[in-house]
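S.K.: What follows is a protein structure lacking sequence information:
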């Protein structure tokens, strides 16, 4: 590894201590006092000089040199040689006045000799680490401790590991990468040292260039350990990590793709620049390809009988809009997911079908783990990114995700749901994405919505219900007034025993009822007609956060359907008037909403008699 831009060549750094050693030897030969001590200094300096010259020869013969410990050790050696030169020069013949000023003692020589002895130890260790091929693997040097690292042993162990990963034989590189990961796993300080001392480039090199599956897995896992903090992830990105990682994802067997997909997820989670870099390298297509592998095979034939001719024609038309020619299309030419399958599996990989048989024969546990990690990677790539969410939908990823939510369980189902949640969250604020991906006549949108509603209604799992509810809420502006089938399940969840699920249902329904929604009046009537007011009133007795969202939704209902009899029967006016005003700070819109809601309710509901207009919308 070359030094950074503007840093001197390593040969230039080495020339200075060699020159110093020559000067010390010359001064020792000219000494008039403390001759025996000067001779000892000269002897140690000769050993150092010989080691330095050996090191120069070594550095010029190695193509990929790990320079970090060399520069640190050479800087320390040079400092100690400077002290030795200053001391020995005092021992030359001088005037009486100079001798008075320059008092030298045996203690000074002991100190300098100790420093030179430490430098000899550092040089021995350094040569052992760098020339691992002739001096044994990193495991031997890993146990030794150079004097320069006596106060911080970790630094020498990290140096030893990195040097071997960069310069050793393949088996030693694998062992050293494992050792480095093990050290880094202990604490964040060790991770920081590993990155600062240049551990990322050799790990990326091992990942990229190695023909060994074990080596690639080890390198990916080591990088994964380091990539748990934005600054360290950025270090991987700056070493051109994204294109390397994406290329390995495309060209490797499944067992390598598993940790690589996990690494993509981790990097995208911690660094928005990594998100962008991965998108630029077109990582989403191979991820969706891997995620969809064998996903559509189980029902490609059986689904045909359940579709009307019209729906099949519509699905095929939609698929053809972004279709690519595929030699495999004749094998999967039926069913609503057929074109999606063939399109995905012909793209995103430069290796063609090299690993197709290996994939088909792979252990089911390996296949499922790869899908789990690919789904997590898509989740993190979509998070907060409308552009990446759009790329996922363009690859027909929505169909794949819907299918996984339908058929899978556990972590894969959860990761798929979370990916959908992030895509819908992006679509909520990006009208272009919303219109492109979630048209009501789109088979992908229909499949996703069907599965979200199934999760909300049928699965008694808050972990899964919450992202499904949030996703429906994010799509509130896409549903026409007649699409009341999405309102009912959300209203039902207002009465869920889990307070967080109930609160999320209130938040989602508020997006339907909000004035920002063009159809808010129709949706408010639907919420009331699905008997949403009683469970909403019960939420007012729950925690402060839940109360807040219940009040917001009640205000929307009052503003848009204030004449409905159900609001008077539930004494909504009294509830809103009694709302805790401290909540206004948490939701600034309440300052305007509450007075408007009270005005609307007073307009239609009186203490004596019934306003005739109320009967217009009586259930």
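M.R.: Nice, I can see it. Owing to the predicted nature of the structure, the values given are computational and were not obtained by experimental measurement.
S.K.: use CA for all of it now, contacts and neighbours both
M.R.: Noted.
S.K.: Look at residue 457 and say how many residues are nearby.
M.R.: Look at residue 457: counted by other Cα atoms under 10 Å, it has 15 neighbours.
S.K.: what's the distance between residue 250 and residue 544?
M.R.: Remark: distance between residue 250 and residue 544 (Cα to Cα, to the nearest Å) = 49 Å.
S.K.: meant to ask about residue 320, not that
M.R.: Taking Cα to Cα, one finds residue 320 at 51 Å from residue 544.
S.K.: ditto for residue 561
M.R.: Between residue 561 and residue 544 the computed distance is 25 Å (Cα to Cα).
S.K.: here comes the other one, which I'd like you to weigh against the first:
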């Protein structure tokens, strides 16, 4: 611990003292005077380098490589002192020592030359005029990557702007190569200089390079936690709200990566209110038909208009304006003025990145989901799902899916954000149904179908538009889409749903049973969702002739044993379903035997 607690000045002072001792001992030698003289010259060259390093250490600098080199230099100087002191012996001891002295001097001399080269290299990477040093010092001869990392990290911290950008890009490239490089960058102290570069905002290129490097490092939970531990989250949120669009793209991608990797960091980002600037950026140039405008409550569109033109602020009440400024979503007025002249491609890329960040932030997080829905995020997502295509549309659907999944387990969020008569909920449902009815891509259908299933308990019994499209997707050629449709329909028909009987009748009216049976007949797939839905339908509407026509009882009996073996908790459900069908099947009194899975 004592070694670790020493300042770099203390380390260098000790090395200078040891170098002086080498010189003194070498000059006092009684034997091998020529060799000791050479040793003294090497120590003198080294001490001059060390004094130059000590002068640099008076200012803030990246001292990781200097500490590593100092540890080796200390060992080499101690060996040189020991060797020089042996040369002070006389008589018999002098003659004995002379036999082995030549080889020892050669080895120690080589070590001192390596130390001189190492310290010289260290001085070169601290020279702001030399740029990134890609030469190889002796200390890194067995691991060349180490020298590249040290040089790049030092340049990021103290170099000229162009060198800092190049060094950050070099770190990002090295991090993308393999996990070992990522681990070394973190261990060698690369996070703090990159965050400093991101925070300073010296240029958009510098911020983008820093964000890309941090994103490359952040593919592991432990590393993401280390990044957050360096107070990265407030920096990230501030830069997101106060930067040009191309910087915001890189930072939004960083938010998505960090939120995906660690739930603790995900919640910390939410506490810093990163969701509001993300929604604001996502809604930029998107006109939202928000009925709240009539009642004086500002929509996302109106808030974006305020951010675009500060003069408009005067026509809004002070509380709305102050809340916007308090969370950072209206920062960077100068950059907002530039937003109108940015290319459509860049605007699209920014929206894609923001939608992805909201998707990762909302996944499994009640606080973040509340924040997104409270900022009129649902209206914005619905509008983009309607008018956009490709990756942006999918990311918005994935965000809605995650919000719906959280709402499924939280009644308060369901009531607050997904009420059937809520304008935002209506807008979202319209788009989900449109996707289910019109799209054919599994990447779009699965999140739309899953979203509807998660909200199954919010729909009244008379809501007949929903069941039909889901039933039709039971026949989709993609097995994952069909299974998701069965899973969602199961949430409508399960006993936990207050309207399960009415929903079950609707499923049967839309020919759900024959479609479901065709799906179950597909061989080689896990059919638990399909069979569970069939059980629910049998329990609630088992007297319908549709079951007898497709021999549903035989199918349940045939499949039950294998399913129950893997899912013992379903034993009672299958037994009740088979028993219920037996009561209504023609010739039930002649049934071969009672069913017992």
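M.R.: Sure thing, it's come through. Everything quoted here is computed from the prediction, not taken from an experiment.
S.K.: Send over the TM-score of the superposed chains.
M.R.: Superposed pair, TM-score by TM-score structural alignment, normalised by the length of structure 2: 0.91. Supporting alignment: 580 aligned residues with a Cα RMSD of 2.9 Å.
S.K.: So between residue 250 and residue 544 of structure 1, which is more surrounded?
M.R.: The neighbour count for residue 250 of structure 1 versus residue 544, taken as other Cα under 10 Å, is higher for residue 250 (22 against 14).
S.K.: which residues touch the residue nearest to the more buried one when sequence neighbours are not counted?
M.R.: Spatial nearest neighbour of residue 250 of structure 1, excluding adjacent residues (Cα to Cα, 6 or more residues apart in numbering): residue 349 at 4.8 Å. Applying Cα atoms under 8 Å, 6 or more residues apart in numbering, we find residue 349 of structure 1 in contact with 250, 251, 286.
S.K.: As CSV, those residues with secondary structure and distance to residue 35 of structure 1 would be great.
M.R.: Converted to CSV, those look like this (DSSP: H, G, I helix; E, B strand; the rest coil; distance: Cα to Cα, whole Å):
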residue, secondary structure, distance to residue 35 of structure 1
250, helix, 69
251, helix, 68
286, helix, 74
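S.K.: TSV please, covering the residues you listed and showing distance to residue 430 of structure 1.
M.R.: Shown next, in TSV, are the contacts of residue 349 of structure 1 (distance: Cα to Cα, whole Å):
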residue	distance to residue 430 of structure 1
250	30
251	34
286	25
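S.K.: And the residue lying farthest from the centre of structure 2, how close does it get to residue 331 of structure 2?
M.R.: Relative to the centre of structure 2, the most outlying C-alpha is that of residue 91, 72.2 Å out, by Cα atoms, centre = their mean. Remark: distance between residue 91 of structure 2 and residue 331 of structure 2 (Cα to Cα) = 83 Å.
S.K.: go on, residue 69 of structure 2?
M.R.: From residue 69 of structure 2 to residue 331 of structure 2 the distance is 45 Å (Cα to Cα).
S.K.: again with residue 521 of structure 2
M.R.: For residue 521 of structure 2 relative to residue 331 of structure 2 (Cα to Cα), the value is 58 Å.
S.K.: quick one, which of the two is more surrounded?
M.R.: residue 331 (20 against 11).
S.K.: Make sure that one is actually in contact with residue 325.
M.R.: Yes - between residue 331 of structure 2 and residue 325 there is a contact under Cα atoms under 8 Å: 7.0 Å.
S.K.: How about the secondary structure of residue 440 of structure 2?
M.R.: coil (DSSP: H, G, I helix; E, B strand; the rest coil).
S.K.: Tell me which helix or strand the residue nearest the centre of structure 2 sits in.
M.R.: Closest residue to the average C-alpha location of structure 2: residue 257 at 1.7 Å, with Cα atoms, centre = their mean. Taking DSSP states H and E as the criterion, residue 257 of structure 2 maps to helix 245-261.
S.K.: next one: residue 182 of structure 2
M.R.: With DSSP H and E as criterion, residue 182 of structure 2 is part of helix 179-187.
S.K.: okay, that helix sits on what stretch of structure 1?
M.R.: Here helix 179-187 of structure 2 aligns to structure 1 at residues 188-196, judged by TM-score structural alignment.
S.K.: Likewise for stretch 267-276 of structure 2?
M.R.: The aligned range for stretch 267-276 of structure 2 is 276-285, by TM-score structural alignment.
S.K.: do stretch 343-359 of structure 2 as well
M.R.: So stretch 343-359 of structure 2 is aligned with residues 363-379, judged by TM-score structural alignment.
S.K.: Pull out the buried residues from that stretch.
M.R.: For stretch 363-379 of structure 1, a neighbour-count test (16 or more other Cα atoms under 10 Å) marks 367-379 as buried.
S.K.: quick one, what contacts residue 145 of structure 2?
M.R.: With Cα under 8 Å, 6+ apart, residue 145 of structure 2 has these contacts: residue 181.
S.K.: Give me the aligned partner of it over in structure 1.
M.R.: So, by TM-score structural alignment, residue 145 of structure 2 is matched to residue 154.
S.K.: host element of that match?
M.R.: helix 153-167.
S.K.: With structure 2 overlaid, report how far that helix is off on average.
M.R.: Compared with structure 2 after fitting, helix 153-167 of structure 1 deviates on average by 0.5 Å (mean Cα distance after the TM-score superposition for structure 1).
S.K.: Name the next helix or strand following that helix along the chain.
M.R.: Per DSSP H and E, helix 153-167 of structure 1 leads on to helix 170-186 as the next helix or strand towards the C-terminus.
S.K.: how close does that following helix sit to structure 2?
M.R.: Relative to structure 2, helix 170-186 of structure 1 is 1.6 Å off (mean Cα distance after the TM-score superposition for structure 1).
S.K.: Against which helices or strands is that helix packed?
M.R.: If you count contacts as 3 or more Cα pairs under 8 Å, 6 or more residues apart in numbering; DSSP states H and E, helix 170-186 of structure 1 packs onto helix 138-143, helix 153-167, helix 188-196, helix 213-226.
S.K.: Give me the helices and strands touching the first one, please.
M.R.: Think helix 138-143 of structure 1. Under the contact rule (3+ Cα pairs under 8 Å, 6+ apart), helix 138-143 of structure 1 is packed against helix 106-130, helix 153-167, helix 170-186.
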